[in-house]
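[1] generate coordinates for the sequence data below:
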Amino acid sequence: MNIAIGCDDAAVELKNTLAKHLESLGYEYTDYSQPAEDESNLYADVAARVAYSVAEHKHERGIIICGTGIGVSIMANKVPGIRAALCHDVFSAIRARKSNGAQIITMGARVIGSELAKTILENWLQADQIDPSSLPKVQRINEIEDSILSKSE
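    Next up, the predicted model:
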């Protein structure tokens, strides 16, 4: 599995820790933290780079980190087809995958420590399939999103 990862300036240390942890678990990743020449490095820009890379199927999943995880979650969820979940505990991370099919997890470097973040990340990566009972709910999310997008065309 290839992972997209990114952070703003508030979360560089945690992003580096999680990137090393991904390597130790055998995952490949691409770091979208640094802006291209014509982009800024505000958290919204980082989140957009990661979210679009996942939406365009360049990566199967994404991790975005800022100070709280809130802003990057909001931004990532603006990208059509993306379901990003802010997770600061293991149960939420697992349910983000199994109940909602979240392809992106967000975290706040000022909210949780690195050991908890690594544990949350591992559990989220291992939670592989949407529970059958949750599939109609995720399909309904997709239907509503498609409806919204068709109205804006």
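[2] hey, let's count contacts and neighbours off CA atoms from now on
    OK.
[3] need the longest helix for this protein.
    If you go by DSSP state H, the chain has its longest helix at helix 135-151.
[4] so what touches that helix?
    With contacts defined as CA atoms under 8 Å, 6 or more residues apart in numbering, helix 135-151 is touched by 80, 81, 99, 100, 101.
[5] residues of it that come out buried?
    Of the residues in helix 135-151, 135, 138, 142 count as buried by neighbour count, 16 or more other CA atoms under 10 Å.
[6] likewise stretch 81-101?
    Neighbour counts using 16+ other CA under 10 Å place 81-90, 92-101 of stretch 81-101 among the buried residues.
[7] run this one through as well so I can compare:
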Amino acid sequence: MNIAIGSDHGGFALKELLIKVLTERGETVADVGCFSAVSSDYPDFAEAVCRAVLDGTAERGILICGTGIGMAMAANRHRGIRAALCHDEYTARLSREHNNANVLCLGARVIGPGVAEGIVTVWLRAGFDGGRHCLRVAKFSN
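    Next up, the predicted model:
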């Protein structure tokens, strides 16, 4: 799977760890930045990940900041993006199965690396259930 990943300075260390994990699993990962822990603006990286998902360069995107809240807000302003802020594997799975989330947002200062790895694993493996969820997702996707 092609995955675009981005973070601000608050999510930089977790982004680097997840890139290593995903690459070792054989995923194709496009790192859109940031590239250091120097203060940066999260909307810039949300824009880059969303652009990659929307133009088909990436099948899914992952965004990381301190809490994940700013990234989710910045990502969800893009028509066609369904960004979900997840703190556990259950919400990650349901964000895919019920909401067809195409961008995962994580808070590096809220969850630890092990939890983050579990969330990403579940989120990438889960599929959209369709059915009764299609109409609901369509109401906020157009």
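[8] ok, back up a step: let's see which of the buried residues of stretch 81-101 of structure 1 end up in strands.
    Cross-referencing these against strands under DSSP state E gives 84, 85, 86.
[9] which parts of structure 1 are helices?
    Under DSSP H, structure 1 gives helices at 12-24, 43-55, 70-76, 90-98, 114-126, 135-151.
[10] ok, which of the ones you listed comes nearest residue 63 of structure 1?
    With CA to CA, the closest approach to residue 63 of structure 1 among these belongs to helix 43-55: 7.7 Å.
[11] how close does the closest one sit to structure 2?
    Taken against structure 2, helix 43-55 of structure 1 registers an average deviation of 0.8 Å after superposition, with mean CA distance after the TM-score superposition for structure 1.
[12] and that helix, what does it pack against?
    Counting contacts by 3 or more CA pairs under 8 Å, 6 or more residues apart in numbering; DSSP states H and E, helix 43-55 of structure 1 packs against strand 2-7, strand 61-66, helix 70-76.
[13] report all helices and strands that the longest one contacts.
    This means helix 70-76 of structure 1. Packed against helix 70-76 of structure 1 by the contact rule (3+ CA pairs under 8 Å, 6+ apart) you find helix 43-55, strand 61-66, strand 84-86, strand 104-108.
[14] tell me what angle the last one forms with helix 43-55.
    The reference is to strand 104-108 of structure 1. The directions of strand 104-108 of structure 1 and helix 43-55 differ by 160 degrees, with axes from the mean of the first three to the mean of the last three CA atoms, to 10 degrees as the criterion.
[15] compared with structure 2, how much does strand 104-108 of structure 1 deviate?
    Mean for strand 104-108 of structure 1 is 0.3 Å (mean CA distance after the TM-score superposition for structure 1).
[16] any idea how far that strand is from the middle of the chain?
    Mean-position distance between strand 104-108 of structure 1 and its chain equals 5 Å (CA atoms, centre = their mean, to the nearest Å).
[17] what's the answer for the third one, then?
    The gap between where strand 84-86 of structure 1 is centred and where its chain is centred comes out at 6 Å by CA atoms, centre = their mean.
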